[in-house]
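Student: sequence plus predicted model, see below.
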Amino acid sequence: MTENKSSFHSALVVSNICNHISITLEMENVQYSTWVELIKIITRSHKVLHHIIPPEKPTVLTSEDEKELWSTLDDTILSWIYATISNDLLHTIIEPDTTIMDAWNRLRDIFQDNKNSHVVTLEAEFSNTKMENFPNVSTYVSV
């Protein structure tokens, strides 16, 4: 990390994360993979990816300044997550005194745990879609 309490960190100047993450993650729209990639890009570009994806060698915080900066960055990235998800998801994952890693893992669990059941549901919908229920082939294909 850094030894100087007044050190500049680029992640702290991102005033509106929605300028960088153009989608809102919602339960209804399956955009989780896209949203994750966008979050990874912004966290990599600001050198804070290790807050959501632990490095192979754990970060050791030795000074109080390093611990304070880590906490500040953690809260900053957490606010990015909260600003880019729907209100329903926010109310599902938000808890007092949570870390970004906790919120990140909760979101992963919501979307990844549902993956198999979602595939089964989509396959069932597809199998039950009949061409005769549509006025023409173009409408059928666009579904």
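Tutor: Perfect, I can see it now. Residues are numbered from 1 along each chain as shown.
Student: C-alpha from now on. contacts and neighbour counts both.
Tutor: Fine.
Student: contacts for stretch 25-34, please.
Tutor: Residues outside stretch 25-34 that contact it (Cα atoms under 8 Å, 6 or more residues apart in numbering): 35, 84-86, 88-89, 111.
Student: adding secondary structure, neighbour count and distance to I21, write those out as a markdown table.
Tutor: Converted to a markdown table, the contacts of stretch 25-34 look like this (DSSP: H, G, I helix; E, B strand; the rest coil; neighbours: other Cα atoms under 10 Å; distance: Cα to Cα, whole Å):
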| residue | secondary structure | neighbour count | distance to I21 |
| --- | --- | --- | --- |
| W35 | helix | 20 | 8 |
| T84 | coil | 21 | 7 |
| I85 | strand | 18 | 10 |
| S86 | coil | 16 | 13 |
| D88 | helix | 11 | 18 |
| L89 | helix | 17 | 16 |
| F111 | helix | 17 | 18 |
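Student: before we go on, here's another structure to hold up against the first:
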Amino acid sequence: MTNPGGQTTLPSSSGGPPTETLPGGQPMPPLPAVPPPPPIPGGQANLSLTLAPLPLSFSDTITDITPFIPIVLDLHSHNYYHWCHLFEIHLGRCSLLHHITRDAPPAPHDPRWLKDDLPIIQWLYTRISTELFNLVVTNGASTRDIWIELRRLFQDNRDACVSALNTELRTITQGDRPVGVFCQCIKAIGDELRELGEVVADRSLLHALMGGSTTGSPNRRP
């Protein structure tokens, strides 16, 4: 019999469902058989061993961290603790803080760990001065190794650091710096002393500001 599309349906010789023919009585060509997928050696147990690409992390997508860490760490700028604070925030935001803490041991044989650790090392090297780079650069060092070495440079010999900072606070002068920059310098010294465990009264910072300012105290007469 003929269907509405012009094709003829012939009864099957085997008693099964009728077969369709092309116009003119030619039988429809059979569909090609779809070969089954090749067997996996070892059976289903090897399905879990299929390697997938490593997931992307922030270390893959952030190449310039200057917008996040605008401070360049320097031995003479009193900015270590501010620099550390910014770096800890950035690594925490990227879920990479464990690379500088002791929460998890280094895993240099883990491809994902190594893929994250190397970019962090680059971030560190680009946000420290050349002088510091020459002091801490080491072949094969991890992010944590460099982080610990930087901390040692700035926190060891606490008593000597405190003495030097107190002397600088008493003798600092404005020079040709704008008042705003001079105030920031005094605050940075005070912050560093506090991080070292020293008690710094606001009165001491104000005294340093008035004593070192080129304009002097507002109550001072020329």
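Tutor: Everything's here; your move. In this text the structure is predicted, and so the values were computed from the model without any measurement.
Student: centre-most residue in structure 1?
Tutor: V36 (4.8 Å; Cα atoms, centre = their mean).
Student: which part of structure 2 lines up with the helix or strand that one falls within?
Tutor: Assessed by DSSP states H and E, V36 of structure 1 sits inside helix 32-45. The aligned range for helix 32-45 of structure 1 in structure 2 is 80-93, by TM-score structural alignment.
Student: mean per-residue distance, that stretch versus structure 1.
Tutor: With mean Cα distance after the TM-score superposition for structure 1, stretch 80-93 of structure 2 departs from structure 1 by a mean of 0.5 Å once superposed.
Student: where along structure 2 do the strands fall?
Tutor: Taking DSSP state E as the criterion, structure 2 carries its strands at 8-10, 19-21.
Student: redo those as JSON lines? Include distance to I172 of structure 2 and mean neighbour count.
Tutor: Output for the strands of structure 2, formatted as JSON lines (distance: least, Cα to Cα, whole Å; neighbours: other Cα atoms under 10 Å):
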{"stretch": "strand 8-10", "distance to I172 of structure 2": "103", "mean neighbour count": "18"}
{"stretch": "strand 19-21", "distance to I172 of structure 2": "100", "mean neighbour count": "17"}
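Student: now stretch 53-68 of structure 2: buried residues?
Tutor: S59 (16 or more other Cα atoms under 10 Å).
Student: could you do stretch 108-121 of structure 1 as well?
Tutor: In stretch 108-121 of structure 1, counting by 16+ other Cα under 10 Å, buried: F111.
Student: okay, how far is it across it, tip to tip?
Tutor: End-to-end distance of stretch 108-121 of structure 1 (Cα to Cα, to the nearest Å): 19 Å.
Student: do the same with stretch 59-75 of structure 2
Tutor: Distance between the boundary residues of stretch 59-75 of structure 2 (Cα to Cα) amounts to 27 Å.
Student: with stretch 35-55 of structure 1 instead?
Tutor: One end of stretch 35-55 of structure 1 to the other measures 21 Å (Cα to Cα).
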